[in-house]
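Participant: this one's structure only:
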């Protein structure tokens, strides 16, 4: 792959992410308050405290915050233009999406943190916040020391902050690959279970954009003689 083709690929992936976020942002004003749905029907009531809608908003806001943090770290640890460009796209997009998720919680009059709510518990809830009798997140457990699936541990963040050059690029791409895989599983859960149309649209956009970035990061790792972690 030539450098110009590679840069076009990076630009296309980043543009797709931004367009997905803008689409969901536009839908927010029409549907996040439950007033109307894209098909003209009445949407669900304000989400309950432990509903998938509220749980996803709280958990994904935390999940996104770490992606932003890792992206700022690698920006200062390498001069590689493609990695810095990818990190910028991820930080910008996920910071914007995080703001949307927290804004919905404010709109719904719900807290951003619930002390007795285990991470990911919303994936086994129905729209009213009652247990649905299944474990939708089975097989996507967080690793020891990580809060949610795909998230890096404190030790891994420390390693990233201490690395430089190619080592920082490879570690960032590996950590972000894991992060995206966990994020895709969470977003797929919301796309299935959430009842707020704008939030479902945002979640589906996350799935598509992050799957595209997973392919891009696999290519970038190969270019650096590395591969995603098992």
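Facilitator: Done, it's in. These figures come from a predicted structure and were not determined experimentally. Numbering: from 1, shown residues only.
Participant: contacts, neighbours, all on C-alpha from now
Facilitator: Noted.
Participant: how about the secondary structure of the residue nearest the centre of the chain?
Facilitator: What sits nearest the mean C-alpha location of the chain, by CA atoms, centre = their mean, is residue 183, with 4.5 Å. Judged by DSSP: H, G, I helix; E, B strand; the rest coil, the three-state class of residue 183 is helix.
Participant: take the one below as the second:
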């Protein structure tokens, strides 16, 4: 019986080396992140937005704007038994508190302070001068209006709340529209565009609710 022909030892060693090199290349290729892979951070820029950017200014200003809307909604929730108004207040509390948390979180991620010495809405090109009545930006209720809401009950509280929140939403939607068109980050553009849609829808709802109570915005 003839024995099988064995390849020379150097050829065997060369084949083993080639195999190991090929295996190593496969492992490196699998383990290396692709440069063409999309970022999962959700940001369209690798650098944080500038201190004077629309992104940072909007996040700061709208956080303050939202804070008052949440406060008004908590007040009216305890001043009326009307289920429709309480449901609207509950929706605004949840939606705007959540959005506010997102914006403050982005400021933290960007390394930007949550407050600034710059006047509100300067990022929009028309800074607001403080009036001293508690209304820090367009649409915000004054201290006197907030106190009146705390004193009223029933239908009077409902009408006042719906009127104040309608004005609040109109100004908020205008601010959000500006941010949706001028912000650099996808986070702010998407959030702002969603705010415009949501608040304009609630403005229509509140107009109907005011009409049901024999009042106008």
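Facilitator: It's in. Computed from a prediction, not measured in an experiment: that's the story for all the values here.
Participant: ok, back up a step: residues in contact with the residue nearest to the centre of the first structure?
Facilitator: By CA atoms under 8 Å, 6 or more residues apart in numbering, the contact list for residue 183 of the first structure reads 60, 63, 149-150, 207, 210.
Participant: from those, which is closest to residue 158 of the first structure?
Facilitator: residue 150 (16.4 Å; CA to CA).
Participant: what residue of the second structure matches up with the closest one?
Facilitator: Using TM-score structural alignment, the partner of residue 150 of the first structure in the second structure is residue 139.
Participant: and if you look at residue 70 of the first structure?
Facilitator: Counting by TM-score structural alignment, residue 70 of the first structure corresponds to residue 72 in the second structure.
Participant: what helix or strand is its match on?
Facilitator: helix 54-77 (DSSP states H and E).
Participant: beyond that helix, next helix or strand please.
Facilitator: By DSSP H and E, the next helix or strand past helix 54-77 of the second structure is helix 83-110.
Participant: right, and residue 163 of the first structure touches residue 77 too?
Facilitator: Yes. Using CA atoms under 8 Å, residue 163 of the first structure is in contact with residue 77, at 6.8 Å.
Participant: helices of the second structure, residue ranges please.
Facilitator: Counting by DSSP state H, the segments of the second structure that form helices are 9-31, 54-77, 83-110, 143-151, 154-182, 186-212.
Participant: need those helices in TSV (columns: distance to residue 46 of the second structure).
Facilitator: Formatted as TSV, the helices of the second structure follow (distance: least, CA to CA, whole Å):
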stretch	distance to residue 46 of the second structure
helix 9-31	23
helix 54-77	14
helix 83-110	10
helix 143-151	41
helix 154-182	18
helix 186-212	12
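Participant: now stretch 173-184 of the first structure on the second structure. Mean distance?
Facilitator: Here stretch 173-184 of the first structure, set against the second structure after superposition, deviates by a mean of 0.3 Å using mean CA distance after the TM-score superposition for the first structure.
Participant: just stretch 64-72 of the first structure next, same as before
Facilitator: With mean CA distance after the TM-score superposition for the first structure, stretch 64-72 of the first structure averages 0.2 Å from its match.
Participant: buried residues in stretch 183-203 of the second structure?
Facilitator: Under the neighbour-count criterion of 16 or more other CA atoms under 10 Å, stretch 183-203 of the second structure has 183-185, 187-189, 191-193, 195-196, 199-200, 202-203 buried.
Participant: give me the nearest residue to the match of residue 150 of the first structure, chain neighbours excluded.
Facilitator: residue 168 (4.1 Å; CA to CA, 6 or more residues apart in numbering).
Participant: that neighbour -> the first structure?
Facilitator: Residue 168 of the second structure maps onto residue 179 in the first structure, by TM-score structural alignment.
Participant: give me the distance between that match and residue 147 of the first structure.
Facilitator: Residue 179 of the first structure sits 12 Å away from residue 147 of the first structure, going by CA to CA, to the nearest Å.
Participant: neighbour count: these two, which is higher?
Facilitator: Taking residue 179 of the first structure and residue 147 together and counting by other CA atoms under 10 Å, residue 179 has the greater number of neighbours (22 against 18).
Participant: next up, the contacts around the more buried one.
Facilitator: 67, 149-152.
Participant: residue 199 of the second structure now?
Facilitator: Under the criterion of CA under 8 Å, 6+ apart, the contact list for residue 199 of the second structure reads 169-170, 172-173.
Participant: I'd like to know which of those residues is nearest to residue 20 of the second structure.
Facilitator: Closest to residue 20 of the second structure, out of all of the contacts of residue 199 of the second structure and judged by CA to CA, is residue 173, at 62.1 Å.
Participant: surely the closest one and residue 191 touch.
Facilitator: No. Residue 173 of the second structure lies out of contact with residue 191 (CA under 8 Å); the separation is 11.5 Å.
Participant: so what's the equivalent of residue 206 of the second structure over in the first structure closest to, chain neighbours aside?
Facilitator: The equivalent of residue 206 of the second structure in the first structure is residue 217 (alignment by TM-score structural alignment). Distance criterion CA to CA, 6+ apart; nearest residue to residue 217 of the first structure, sequence neighbours excluded, is residue 173 at 6.1 Å.
Participant: roughly how far apart are that neighbour and residue 223 of the first structure?
Facilitator: Remark: distance between residue 173 of the first structure and residue 223 of the first structure (CA to CA) = 12 Å.
Participant: can you pick out the residue with more neighbours from these two?
Facilitator: Remark: of residue 173 of the first structure and residue 223, residue 173 carries more neighbours, 26 against 11, as counted by other CA under 10 Å.
Participant: roughly how far does that one sit from residue 108 of the first structure?
Facilitator: Applying CA to CA, the value for residue 173 of the first structure to residue 108 of the first structure is 36 Å.
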